[in-house]
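[1] with the sequence up front, the predicted model follows.
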Amino acid sequence: MTEAEWLTTRKVEELLLWLGAARSRNWSKRKSGMFAVACAERTKAFMPEACTLRGLELAEQLAEGVASESEYDTYRSESRTASPPKTPGPESWAWNLPYSVMLVVLPYRPNISPPKKAIEVCKLCATVLGGGDDSDRGTQEFGTQADLLRDIFGNPFRAVSFAPSWRTGTMVALASQMYSSRDFSAMPILADALQDAGCDDENILNHCRGGETHVRGCWVVDLILSRA
């Protein structure tokens, strides 16, 4: 894969497989989990059951390393008492989505690589939102997922060196606020603050000022917060 292909392709499966095969320095269990969560978050409208929404929350906590496998086991046992939708459709397809997201970061099904587990999540999300991963809406969703992947993993073709002097108290506070609130509308302000602190890395500044969607796991925010 070339850098130009990485930056423009709408085929998220190709990006994930390449990342896994290249053993990119950008890859991490947390980032793969946060990507899966970001994709699944887009299907929340089809997760009316409290236990399903709780599962998505737990999936994010597992990715962040603040929940344990025993909590996954407890959730799985408790969720068995709930009744999944019986009619085939987006709600029934979304029912098991939190489990698929959790498996991206848990050591179960070791014969399947984390990138391929993430691909399963992508396809299931596209099915929920588009009625099938081969539909026009499903194809469009794969493109959106590719954008989310780039927001989280950055550009593996460009090494980024983040100077400690750029990580000011103001910077950390702003990044923490965005991360906590899930509101990343202040990214352009973050770019200005970085520049004032001496940051001259165009990859960082352009990412903050671009029009792309940002989610938890955004590679620039992670750099500031020292999250791997």
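    Cool, got the structure.
[2] please make it C-alpha for all contacts and neighbour counts, starting now.
    Noted.
[3] which neighbouring elements make contact with the host helix or strand of residue 149?
    For residue 149, the host element (DSSP states H and E) is helix 136-153. Using 3 or more CA pairs under 8 Å, 6 or more residues apart in numbering; DSSP states H and E, the elements in contact with helix 136-153 are helix 12-22, helix 29-41, helix 114-130, helix 219-225.
[4] wait, residue 67 sits on residue 61?
    Yes: between residue 67 and residue 61 there is a contact at 5.3 Å, judged by CA atoms under 8 Å.
[5] neighbour count: these two, which is higher?
    The residue with more neighbours, out of residue 67 and residue 61, is residue 61; 18 against 14, by other CA atoms under 10 Å.
[6] quick one: contacts for that one?
    Neighbouring residues of residue 61 by CA atoms under 8 Å, 6 or more residues apart in numbering: residue 67.
[7] let's see it at 10 Å
    30, 33-34, 37, 55, 67-68, 102 (CA atoms under 10 Å, 6 or more residues apart in numbering).
[8] repeat that for residue 215.
    Counting by CA under 10 Å, 6+ apart, residue 215 makes contact with 34-35, 37-39, 148-149, 151-152, 178-179, 182-184, 221.
[9] which of those residues has the most neighbours?
    residue 35 (31 neighbours).
[10] nearest residue to it in space, please, no chain neighbours.
    residue 149 (6.3 Å; CA to CA, 6 or more residues apart in numbering).
[11] residue 12 too?
    residue 146 (4.6 Å).
[12] measure the one you found to residue 204 for me?
    19 Å (CA to CA, to the nearest Å).
[13] what about those two, which has more around it?
    Neighbours per residue (other CA under 10 Å) separate residue 146 from residue 204, with residue 146 holding more: 25 against 21.
[14] check it against this one:
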Amino acid sequence: MTEAEWLMATDPIPLLEFLRDRASDRKLRLFALACSRRALSHGRIAWTVSAIEANEQYADEQVSTDSTNRDSDFVTLAIETARQFADTEAWNTVVNAANPDYAVEIATQNAARAAEGVAHCDLVRELFGNPFHSISHDPAWRTEAVVGLAAGVYADRAFDRLPVLADALEDAGCADADILTHCRGPGPHVRGCWVVDLLLGKS
């Protein structure tokens, strides 16, 4: 895979395959859970917020048991999650449209699957950044203010504070365009954001 392919991809499967043996189980689990939150927000799965949060806690080793995915291949889990929710989104779009024209239904289904694929690619890039860019952060950036803000963003899912985090990073001497642009960008931002993880020492 090239950098251009990574940045322009609209199908998450090649991105996730590229990450095989490169990504931590935690990151891949958080991707699957971000897809689950996306599906839940549209009423597409039976999961509850508490179930998703419990899996997030397991990902961060805040609870000691995992009743669903012990010993999983997390790349496969992430791929299956992306595919499952893309298919569910497409199916729900067709059902809700209730269009009697089969050809139009197929076109609608394909468009919905494509849109969901783009959204999932954005989530992959949110969690993993650009693997073709080496980010070497200066420990001097990790001031008390920066670490406190990053920890708060992570714990509270308060992604609206990311621009404030960017300001604090600049005050600490950070001039890295990738980091600052990401913090000030529209997202999507989810738990596992590569910048927040970088600052908190999470992998």
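    Yep, that arrived. Keep in mind the model is a prediction, meaning the values are calculated, not measured.
[15] where does the TM-score land?
    After superposition, the two chains reach a TM-score (TM-score structural alignment, normalised by the length of structure 2) of 0.83; 187 aligned residues with a CA RMSD of 2.2 Å.
[16] returning to what we had before: give the contact list for the equivalent of the residue nearest to residue 12 of structure 1 over in structure 2.
    When structure 2 is aligned by TM-score structural alignment, residue 146 of structure 1 is paired with residue 121. Residues in contact with residue 121 of structure 2 (CA under 10 Å, 6+ apart) are 6-16, 82, 115, 127.
[17] state the pair within those that is farthest apart.
    115 and 127 (18.9 Å; CA to CA).
[18] in structure 2, what residue corresponds to residue 222 of structure 1?
    Under the alignment (TM-score structural alignment), residue 222 of structure 1 pairs with residue 197 in structure 2.
[19] these two touch, right, that match and residue 151?
    Yes: Residue 197 of structure 2 is in contact with residue 151 according to CA atoms under 10 Å; the separation is 9.3 Å.
[20] circling back: isn't the residue nearest to residue 35 of structure 1 right next to residue 216, touching?
    No: between residue 149 of structure 1 and residue 216 there is no contact under CA under 10 Å: 11.3 Å.
[21] counterpart of stretch 136-146 of structure 2 in structure 1, which residues?
    The aligned range for stretch 136-146 of structure 2 in structure 1 is 161-171, by TM-score structural alignment.
[22] buried stuff in the matching stretch?
    166-167, 171 (16 or more other CA atoms under 10 Å).
[23] likewise stretch 187-195 of structure 1?
    187-188, 190-191, 193-195.
[24] centroid residue for structure 1?
    The residue lying closest to the centre of structure 1 (CA atoms, centre = their mean) is residue 35, at 1.7 Å.
[25] quick one: contacts for the corresponding residue of structure 2 for it?
    Matched across to structure 2, residue 35 of structure 1 falls on residue 31, judged by TM-score structural alignment. Residue 31 of structure 2 makes contact with 16, 25, 37, 74-75, 77-79, 81-82, 120, 123-124, 126-128, 190-192 under the criterion CA under 10 Å, 6+ apart.
[26] I figured residue 1 of structure 1 was touching residue 16, is that so?
    No: distance between residue 1 of structure 1 and residue 16: 11.4 Å, which falls outside the contact criterion (CA under 10 Å).
[27] of the two, who's got more company?
    Using other CA under 10 Å, the more surrounded residue of residue 1 of structure 1 and residue 16 is residue 16, with 21 against 11.
[28] ok, now which ones touch the more buried one?
    Listed by CA under 10 Å, 6+ apart, the contact partners of residue 16 of structure 1 are 22, 27, 32, 114-119, 146, 149.
[29] try it again with 7 Å
    Taking CA atoms under 7 Å, 6 or more residues apart in numbering, we find residue 16 of structure 1 in contact with residue 115.
[30] residue 50 of structure 1 now?
    Listed by CA under 7 Å, 6+ apart, residue 50 of structure 1 has no contact partners.
[31] tally of neighbours for the residue nearest to the match of residue 222 of structure 1 when sequence neighbours are not counted?
    Excluding its sequence neighbours, the residue lying closest to residue 197 of structure 2 (CA to CA, 6+ apart) is residue 203, at 6.6 Å. Residue 203 of structure 2 has 13 neighbouring residues, counting by other CA under 10 Å.
[32] just to revisit the earlier point, want to throw the buried residues of stretch 161-171 of structure 1 into CSV with distance to residue 51 of structure 1?
    As requested, those are exported to CSV (distance: CA to CA, whole Å):
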residue, distance to residue 51 of structure 1
166, 41
167, 39
171, 36
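[33] wait, residue 115 of structure 1 touches residue 15, no?
    No: counting by CA atoms under 7 Å, residue 115 of structure 1 sits too far from residue 15 to count as a contact (9.3 Å).
[34] show me what residue 127 of structure 1 aligns to in structure 2.
    In structure 2, the residue equivalent to residue 127 of structure 1 is residue 87, according to TM-score structural alignment.
[35] distance check, its match against residue 114 of structure 2.
    10 Å.
[36] do the same with residue 199 of structure 2
    From residue 199 of structure 2 to residue 114 of structure 2 the distance is 33 Å (CA to CA).
[37] which of the two has more residues huddled nearby?
    For residue 199 of structure 2 and residue 114, the more surrounded residue by other CA under 10 Å is residue 199, and the numbers stand at 21 against 18.
[38] and the more buried one, what does it touch?
    By CA under 7 Å, 6+ apart, the residues touching residue 199 of structure 2 are 142, 147, 150.
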